[in-house]
Structure formats: structure tokens, C-alpha cells
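In: give me a model of this one.
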Amino acid sequence: MDDKAAGTYATLAVIHGFLFKEIYDFADQIRTVNLAKGNVRFAPVMYLAASLENIDRMPQQTFEQIVEKYLELNIAHPF
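Out: Sure, this is the predicted structure:
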């Protein structure tokens, strides 16, 4: 993991694969269906790749920036 950039989708995908590869066949792969949980709808698939690119470019130097980036990533819900 030392060669992975902190706070990027690519690194999150590696972690997701490591944690869930034996449970889900889609572990570490960007989702291909729209998702919702309760009344919350996550980013539509048609915008997901662009959303993740924008999130990767978000700054993460301060606590507030890290929280904002985390919230955007949760809304994107890539897996």
C-alpha cells in the first residue's frame, strides 16, 4: 500500500478489493447500477466516473477538506 496515493478512488478500490474479494464478485469494481438506501440516492451511474475524477482532485490538506472529500465519496458510493 505504500505506493498508493491517499484519498484517491484507485486506492479505495484496492482496499475494497482486499476486504471484500472473497464475499463479492464485484469487489473493487465501479458499480454499474444505480443505488439508493432508504431515501438517499447515490450518484447516478452515468455521472459516477466523472464524480470520482472530481473527488480525486479535491484538496485534502485540512480536516474540513478531508471531511468534505469523504462526504462526496460517500454520496458517489462507487461500489
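
In: all contacts plus neighbour counts: C-alpha atoms, from now on.
Out: Will do.

In: from memory Asp28 sits against Phe79, does it?
Out: Yes: Asp28 lies in contact with Phe79 (CA atoms under 8 Å); the separation is 7.0 Å.

In: more crowded one of these two?
Out: The residue with more neighbours, out of Asp28 and Phe79, is Asp28; 22 against 15, by other CA atoms under 10 Å.

In: against Ala5, how distant is the more buried one?
Out: 16 Å (CA to CA, to the nearest Å).

In: again, but for Val33
Out: 27 Å.

In: which residues in this protein form strands?
Out: Here the chain has its strands, by DSSP state E, at 36-37, 40-41.

In: for Glu72, find the nearest of the ones you listed.
Out: Closest approach to Glu72 among those (CA to CA): strand 40-41, 12.7 Å.

In: to compare with the earlier structure, here is another sequence to fold:
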Amino acid sequence: MKDYSVKDNYYCYENSFVLKNKFEIKDQKILDSVEKNITGAILLLLQSKNFDKEELDYDFFMWLHKYIFGDIYSWAGELRVVDLIKGNFKFAHYSYLDDQMVSYFERLKKDKYLIDHKNEKLIKHLTYYITELNIIHPFREGNGRVIREYFRILLKRKNLYIDYADKERYLEAMIESPYKTDKLEAFLIKNLKGIE
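Out: As a prediction, the model looks like this:
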């Protein structure tokens, strides 16, 4: 998303909200279009790959971000080094990101990447893990896309997927999830589907 409330000199061009990029694009609309086209193609490519043998750990998550955004941003696959605020919500402080990510992926591994969970238990745990990763918000850009792709890969092992066709309801649920997870849980109940 491009609507973070903090302008930073580390990631953005001077006096701008436009992220520094490998193409030196300084027009936000053009960058948005280029980014959408490149990441869209890479996300399609990822769907053709088999990750059944991969450990879905912290390293894999970081690799995934680098793979999706590495053609655009030099810092792809690296934890952000600035704080982020969206609306009135402040995401995790950047100096704690590594510790939080280590802890998060240790919990998820101990939970066997949800492979044994079914029905209501799966929905509850999925809601929790998606919300927590969103609150951590480890990257300067691309958090939503990498979170969605990570859980697509994780859920494919269970022959499941999340249908994001109702983008508006999903975004509304994600915005509310740090305070209350009811909408995200309801979204997942309705949109977690079996792969045919």
C-alpha cells in the first residue's frame, strides 16, 4: 500500500512518498503500474512451482519477499529499518522486527504449519497467524502480497486456498484485525475453499 502516514528519507526519494526503485521511477502512478505488472507475473510463476518439500520458515518467508519484489527494490527480502503508521495504527517498531519474526515462525513451526488443523481450529489459528504477521509488518512495502502468497503456499499443502475475490471485505477485515479479528475470521469461514 502507498498510504503509510510516514514519509522517510531512507526508502523514499527526497520530498516524496515514492519508493526508491531500481528503475529510478519517480512518478507514483507509473511505479504502481510497473510494480503491479512485475509482481503479478511473478506471483503467477510462483503458482506453478512446487514448495511441498520446503520448510516454510522465517528464511523462506524472507526469500519469498525477495523473489516477488527483488526486480523492483534493492531492499527486497530485508526487514524494514523505519517505523510505519497507517491511519491511526502503528505497526511493530522496526528495532524489534527480527525478534518478533523469529518468535512468530518458531510458534508456527511448533504448530506444524497448521497441517493437522481442521475446521474451526484451522480458522482460529489462520486468523491469529495472519493477524500477527500483519501487525509485525516486516517490510517497507509488499507485506499484504507476501502474506497472501505465503499462506497460499502453506494452505496448498492441505488442498485449500483463500478466495480473495471480495477484496473490499478482506481489506476491511485486515484493517480491523489488530483490534478485533471477528471480520477476518468471518471472511476466512466464507472464503477458505477446497482446491478441486
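
In: buried residues in the helix or strand where Ile153 of structure 2 lies, which are they?
Out: Element membership for Ile153 of structure 2 (DSSP states H and E) is helix 143-156. Residues of helix 143-156 of structure 2 classed as buried: 143-144, 146-147, 149-156 (neighbour count, 16 or more other CA atoms under 10 Å).

In: tell me, whichever helix or strand comes after that helix lands on which residues of structure 1?
Out: Counting by DSSP H and E, the next helix or strand C-terminal to helix 143-156 of structure 2 is strand 160-162. Following TM-score structural alignment, strand 160-162 of structure 2 has no partner segment in structure 1.

In: which residues sit against strand 160-162 of structure 2?
Out: 152, 155, 188, 191-195 (CA atoms under 8 Å, 6 or more residues apart in numbering).

In: same check, this time on stretch 62-70 of structure 1
Out: Contact with stretch 62-70 of structure 1 is made by 55, 58-60, as judged by CA under 8 Å, 6+ apart.

In: with distance to Gly17 of structure 1 as extra columns, can I get these in a markdown table?
Out: A markdown table is the format used below for the contacts of stretch 62-70 of structure 1 (distance: CA to CA, whole Å):
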| residue | distance to Gly17 of structure 1 |
| --- | --- |
| Ile55 | 20 |
| Met58 | 23 |
| Pro59 | 25 |
| Gln60 | 23 |
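
In: pick the most deeply packed of the strands of structure 1.
Out: Ranked by mean neighbour count, the strands of structure 1 are led by strand 40-41 with a mean of 11 (mean count of other CA atoms under 10 Å).

In: what number of residues lie near Phe105 of structure 2?
Out: Per other CA under 10 Å, the neighbour tally for Phe105 of structure 2 reads 19.

In: no, scratch that, I was asking about Arg31 of structure 1
Out: Neighbourhood size, Arg31 of structure 1 [other CA under 10 Å]: 16.

In: what do we get in structure 2 for it?
Out: The equivalent of Arg31 of structure 1 in structure 2 is Arg80 (alignment by TM-score structural alignment).

In: I'd say its match and Tyr94 touch.
Out: Yes: counting by CA under 8 Å, Arg80 of structure 2 does reach Tyr94; the two are 6.3 Å apart.

In: which residues do the two both contact?
Out: Pro138.
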